[in-house]
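*Asks:* predicted model follows, preceded by the sequence.
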Amino acid sequence: MFNSKYPLIQAPMAGGISTPKLAAAVCKAGGVGFLAGGYKTTSALKEEIEQLQKQQPGVFGVNLFVPEEEGNYDLKQYEERIKSTAVTLQEEIGVPRYHDDEWKDKLMLLANHPVPLVSFTFGCPEKNVIRTLQKKGTVVIVTITTPKEAKLAAEAGADALCLQGIEAGGHRGSFNNQEGKEEDYGILELIDLVKKQSSLPLIAAGGIMDKDGVEVVLNAGASAVQIGTAFLCCKESGANSTYKKALLNKTYKETAITRAFTGRRARGLANTFLLSHTDSAPAAYPHVHYMTQPLRKKAAKQGEANYLSLWAGIGHNKVKECSAQEIVRSLMM
């Protein structure tokens, strides 16, 4: 389906990690590179697509965030809770706000300048959105975390499903961000349940860090794997140095699911900020994201890993510092 040498997709990691250089390196190594459209302006995304096409004209993808409906949240209590971090870092807490991540503009960009693959997370686009991209020759992938979401994505016309197990690092791709509504499935259980109800190609994501892990999910019924954490510390990754040092030095032994940094559930290394605020963080995305953004930026500059969102999957202790090509080879050869 992807016309690549290997059934391997480099996960689109937002926040500057998934650079055109990383995507190009993965493509050249025989996998499928992905750009992360989230948190970028439409013009910045267009520029990255053009950069990637110059480096690697073959098969690659772009990921977009499906926007949530605008909510009305009282965030005063959470602001009080994180003031101590602001004082420690000598930085102001950001102003909470809603933003649709330039949804319509980015869809228009991808309709006018088609790319081989487009994936969606945080929800399923409407049928007309999917059909518009497909008519341009784009393969549409929807990220799902439950069998119910898989059914909705299939009904909407998705070409393939990216199954995100609870083991995966970074934000959960769940359609629903309400508290108490989460259903968590391990990747093998999710593959088993979804393949019983859908004949669509399944892409497995979550905790896959080595060749054995790849073989397990492919044998379970996945058509391809999506790998994120393994690429975090490669030379082409855009992850900041504080982030990479925390991973490579194995500063934190465990990961946990939290809303503390963004208001949406995500798996990251269990540092001080995560442990202190997970129980009190509201389900308010992207409002909490904008509140903590200045703190996270300052923490990265100061080398304060305890206050940084260190997204990583359960296999983070296997992260290595090498090239993207070496990672692809270790997973596929």
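*Replies:* Okay, I see it.

*Asks:* only C-alpha atoms for contact and neighbour calcs from this point on.
*Replies:* OK.

*Asks:* could you pull up the contacting residues of residue 129?
*Replies:* residue 107 (C-alpha atoms under 8 Å, 6 or more residues apart in numbering).

*Asks:* oh sorry, the question was meant for residue 137
*Replies:* The neighbours of residue 137, taking C-alpha under 8 Å, 6+ apart as the test, are 114, 116.

*Asks:* again, only this time at 6 Å
*Replies:* For residue 137, the contact set (C-alpha atoms under 6 Å, 6 or more residues apart in numbering) is empty.

*Asks:* included below, for side-by-side comparison, is a second structure:
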Amino acid sequence: MDVDPITRGNRFCERFGGQFPVMLAPMAGACPPALSIAIMKAGGWGAAGCLMMQPEQIAAWADEVRSAAGSAFQLNVWIPETAPRPEPDREAEWRHFLSRWCDTPAPDPLPSPLPDFAAQCEAMLAGRPAAISSIMGVFPAEFVAKLKAAGIPWMASVTTVAEAKEAAQAGADVIVAQGMEAGGHRGTFDQSAAEATQVGLSSLLPSIVDAVDVPVVATGGIADGRGIAAAFMLGASAVQIGTGFLRCTESAIPSSWKDAIGRALPEETILTRAFTGRAGRAIDTAFARTAARPDAPQPAAYPWQRLLTQPMTAAARDDDDIDRMQAWSGQSGGLAGEGPAGDLVENLWQAAREHLSAARSRR
């Protein structure tokens, strides 16, 4: 924190790209090209969450966005764990439980769960983004070497100071500090500890800034100019926003999900494993509440739980039914703006600059 916040943000953009340091979070299944293109044309960063994308889909996304708006985008992937063995008894419990919510059961046996990670990594390299980011762990050393050789920065998402130090030591160029307020999946390296290691952004961010020697991006619970300014005052060099962009015109999520985000108070989101087997923050819907009851079955491990609930969540999107939907949302969803994403990102950064300038003038 050796320079004022606005200068720090400008330096981040000079080094990594974009006109101002406001980034779309890479949300798997919720980052259509149109959303990134609109944000990038206005001066921010685009993003794609590549978790479930095949290599050819990654290439197509990157080509479409680059041809329309340049290369100021990140491509993101989860670091895989060894897939756990199927649990037939637990799967049977969940098939029975889910029959109350959806007429279409998941296939039996469940299909092959995930795209090939190594092939996804090669496709991300070929996509020539401004950065490649990770979550839930660190990239293998051999892929880090490929990133360095290609001149593509690695942005590593973390949820604790210990994880930040580990990622920096592994060669990360930027640390993305994810506070517990964030919507969607927790980026905890040890997924068994996701509920036990929840740290709010206002505590996590300055601690990580003090612990590493690389720029830090703040994410989690940021949805307006006040949140952006606060993050910069705590040492961030950029911010990453997910839920705050989901109500935009270019967002492809169903209308009931957009409406629910706009209504949600911070305490009306919950951390749940019921949708995927991994802890994620979502709107407190009827299904999420019922799955949290003591008499509900314990979720299967990831990715089997995601495959079990997929028919229900797909039907919910088709029917625009929020009660069964996998409706991820951060705790600041109620602050999320509407309208064109380009207008929103410009207004967010302008409001943040005004707050920062006002704070500086009061010194």
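*Replies:* Everything's here; your move. Note that this is a predicted model, so its numbers are computed, not measured.

*Asks:* overlay them and tell me the TM-score.
*Replies:* TM-score for the superposed chains, counting by TM-score structural alignment, normalised by the length of structure 1: 0.93, backed by 332 aligned residues with a C-alpha RMSD of 2.1 Å.

*Asks:* which residue in structure 1 aligns with residue 252 of structure 2?
*Replies:* When structure 1 is aligned by TM-score structural alignment, residue 252 of structure 2 is paired with residue 238.

*Asks:* what does residue 153 of structure 2 give?
*Replies:* Superposed on structure 1 with TM-score structural alignment, residue 153 of structure 2 falls opposite residue 139.

*Asks:* I figured that match hits residue 115, correct?
*Replies:* No: counting by C-alpha atoms under 6 Å, residue 139 of structure 1 does not reach residue 115; the two are 8.6 Å apart.

*Asks:* so what's the match of residue 153 of structure 2 closest to, chain neighbours aside?
*Replies:* When the adjacent residues along the chain are set aside, residue 139 of structure 1 lies closest to residue 117, with 4.8 Å between them (C-alpha to C-alpha, 6 or more residues apart in numbering).

*Asks:* what number of residues lie near that neighbour?
*Replies:* Other residues lying near residue 117 of structure 1 total 22 when counted by other C-alpha atoms under 10 Å.

*Asks:* spit out the contact partners of it.
*Replies:* 61, 138, 139.

*Asks:* now render those residues as CSV, adding distance to residue 76 of structure 1 and neighbour count.
*Replies:* Output for those, formatted as CSV (distance: C-alpha to C-alpha, whole Å; neighbours: other C-alpha atoms under 10 Å):
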residue, distance to residue 76 of structure 1, neighbour count
61, 39, 25
138, 43, 21
139, 43, 21
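
*Asks:* how much space separates the match of residue 153 of structure 2 from residue 121 of structure 1?
*Replies:* From residue 139 of structure 1 over to residue 121 of structure 1 the distance is 15 Å, taken as C-alpha to C-alpha, to the nearest Å.

*Asks:* biggest helix in structure 1 by residues?
*Replies:* The residue-count maximum for a helix in structure 1 (DSSP state H) belongs to helix 287-302.

*Asks:* so which bits of it are buried?
*Replies:* The neighbour-count check on helix 287-302 of structure 1 (16 or more other C-alpha atoms under 10 Å) flags 287-300 as buried.

*Asks:* circling back to that earlier point, how close does the counterpart of the residue nearest to residue 139 of structure 1 in structure 2 sit to residue 172 of structure 2?
*Replies:* Following TM-score structural alignment, the counterpart assigned to residue 117 of structure 1 within structure 2 is residue 131. Per C-alpha to C-alpha, residue 131 of structure 2 is found 11 Å from residue 172 of structure 2.

*Asks:* measure the spatially closest residue to residue 55 of structure 1 that is not a sequence neighbour to residue 60 of structure 1 for me?
*Replies:* Distance criterion C-alpha to C-alpha, 6+ apart; nearest residue to residue 55 of structure 1, sequence neighbours excluded, is residue 24 at 6.2 Å. From residue 24 of structure 1 over to residue 60 of structure 1 the distance is 8 Å, taken as C-alpha to C-alpha.

*Asks:* need the strands for structure 2, in chain order.
*Replies:* With strands called from DSSP state E, structure 2 shows them at 22-24, 46-49, 73-78, 131-135, 154-158, 174-178, 184-185, 216-219, 238-241, 269-272, 280-283.

*Asks:* name the helices or strands packed onto the third one?
*Replies:* The one in question is strand 73-78 of structure 2. strand 46-49, strand 131-135 (3 or more C-alpha pairs under 6 Å, 6 or more residues apart in numbering; DSSP states H and E).
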